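Visitor: coordinates only, sequence not included:
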């Protein structure tokens, strides 16, 4: 997989991923199962994008936010 997530895009995905997991845990503690599962799944997805620096949707649409970071690879 070639990296296509970088810079501010990667930072935003990491922050939103953590925030969504926290929201999901709070919803689970409040017995709101659908909201909890939805938030946690979305958060984990964003954290996977952050960690792997790859997004399937970005690849599908030809978007690359890494800038010059991966130009030498």
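Guide: Received it, and whenever you're ready, just let me know what you need. This is a predicted model, so every value here is computed, not measured.

Visitor: alpha carbons only for contacts and neighbour counts from here, please
Guide: Fine.

Visitor: list the contacts of the strand or helix carrying residue 12.
Guide: Residue 12 belongs to helix 7-29 when assigned by DSSP states H and E. Contacts to helix 7-29, defined as C-alpha atoms under 8 Å, 6 or more residues apart in numbering, come from residues 33, 35-47, 49-50, 53, 65-67.

Visitor: restricted to helices, list those.
Guide: In helices, defined here by DSSP state H, the members of the contacts of helix 7-29 are 33, 35-47, 49-50.

Visitor: ok, structure two:
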């Protein structure tokens, strides 16, 4: 599994995921808010299956060091 979620994308996924989970846990929104587990997980792991399918990569890769 090569990381395909990076930088700002990861931060936004984690914030949105946590916000949805907290809103659901406090009763602010309905049970659909548990969907926040998905962006939270992909943000923490750094890999998103749909990104892999469509060839999207927001993760900056570092050039390999020679020598």
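Guide: Here it is on my side, so go on. Quantities reported herein were computed from a predicted structural model and do not represent experimental measurements.

Visitor: drop the TM-score for these two in here.
Guide: Remark: TM-score between the superposed chains equals 0.82 [TM-score structural alignment, normalised by the length of structure 2]; 64 aligned residues with a C-alpha RMSD of 1.8 Å.

Visitor: put the buried members of the ones in helices among the contacts of helix 7-29 of structure 1 into a PyMOL selection.
Guide: One line in PyMOL is enough to select the buried ones among these; burial here means 16 or more other C-alpha atoms under 10 Å:
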select buried, resi 35+36+37+39+40+42+43+44+46+47+49+50
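
Visitor: which among the ones in helices among the contacts of helix 7-29 of structure 1 gets closest to residue 60 of structure 1?
Guide: Distance to residue 60 of structure 1 across those (C-alpha to C-alpha) is lowest for residue 49, with 14.3 Å.

Visitor: alignment lookup: the closest one to structure 2.
Guide: Using TM-score structural alignment, the equivalent of residue 49 of structure 1 in structure 2 is residue 42.

Visitor: show me what contacts its match?
Guide: Counting by C-alpha under 8 Å, 6+ apart, residue 42 of structure 2 touches 5, 10, 13, 48.

Visitor: try it again with 6 Å
Guide: residue 48 (C-alpha atoms under 6 Å, 6 or more residues apart in numbering).

Visitor: against residue 27 of structure 2, how distant is it?
Guide: Between residue 42 of structure 2 and residue 27 of structure 2 the distance, using C-alpha to C-alpha, to the nearest Å, works out to 24 Å.
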